[in-house]
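In: Return atomic coordinates for the entry below.
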Amino acid sequence: MPSSVVNTYTYFPETEILRIIYQSGAIYDYLKVPQEIYDQFKSVQSKGRFLNYVIKAKFKYNKIK
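Out: From the prediction side, this is the model:
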């Protein structure tokens, strides 16, 4: 099921950066996200809820666009 919040995402394991491209076009890099968290994110049905309650709550980020 497509997300109403997340358009696409990419994980860079060498730097532990999770890049989220939102449906709005905004791009954020979430920093020091462990592989385990990314694996959980991939498997959840609600990407937006997981993003809000787990990733945004725990990890610093940089707004790219």
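
In: C-alpha only now, for contacts and for neighbours.
Out: Noted.

In: now the helices for the protein?
Out: Secondary structure of the chain (DSSP state H): helices at 35-43, 47-50, 56-58.

In: Deepest in the core, which of those helices is it.
Out: Ranked by mean neighbour count, the helices of the chain are led by helix 47-50 with a mean of 17 (mean count of other Cα atoms under 10 Å).

In: ok, and what's touching that one?
Out: Helix 47-50 is contacted from outside by Ser3, Ser4, Val5, Val6, Phe41, Val44, using Cα atoms under 8 Å, 6 or more residues apart in numbering.

In: Check stretch 6-16 too.
Out: 17-23, 31-35, 38, 47-48.

In: want to put them side by side, so please do this one too:
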Amino acid sequence: MLHEPVSSTNVRSVGYSQAERVLEVAFHSGGLYRYDNVPADVHAALMSAPSKGGFLARFIKGHYPYRPISG
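Out: Below you'll find the model as predicted:
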């Protein structure tokens, strides 16, 4: 999955597959997480959020099933 670098103190890059509704988030700490069943509008809102880490904490973590891929 192609990742787009983002400007964030915690998040390094974000990848998204609209067909699979899968969001991948890579952190500066080295962790890579996959979130399932994420709608395209949530991905778009994440990418436009002024704080990527804050958006993740408030609207994605705990709302969508996830698993670590590495880290």
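
In: Report the TM-score for the pair.
Out: Overlay of the two chains. TM-score (TM-score structural alignment, normalised by the length of structure 1): 0.94; 65 aligned residues with a Cα RMSD of 1.2 Å.

In: Quick one: residues contacting the spatially most central residue of structure 1.
Out: By Cα atoms, centre = their mean, structure 1 has its centre lying nearest to Ile20, at 4.7 Å. The neighbours of Ile20 of structure 1, taking Cα under 8 Å, 6+ apart as the test, are Val6, Asn7, Thr8, Tyr9, Thr10, Ile27, Tyr28, Asp29, Tyr30.

In: top of those by neighbour count?
Out: Of all these, the highest neighbour tally under other Cα atoms under 10 Å goes to Asp29, namely 22 neighbours.

In: Go ahead and confirm that residue touches Tyr22.
Out: No: with contact defined as Cα atoms under 8 Å, Asp29 of structure 1 does not reach Tyr22; the gap is 11.2 Å.

In: Residue most distant from the centroid, structure 2?
Out: Structure 2, farthest from centre, Cα atoms, centre = their mean: Ala19 at 15.7 Å.

In: Trace it over to structure 1, please.
Out: Counting by TM-score structural alignment, Ala19 of structure 2 lines up with Glu14 in structure 1.

In: any idea what Tyr30 of structure 1 aligns with in structure 2?
Out: By TM-score structural alignment, Tyr30 of structure 1 lines up with Tyr35.

In: ditto for Leu51 of structure 1
Out: Checking TM-score structural alignment: Leu51 of structure 1 goes with Leu56.

In: Neighbours of that match, how many?
Out: Leu56 of structure 2: 17 neighbours (other Cα under 10 Å).
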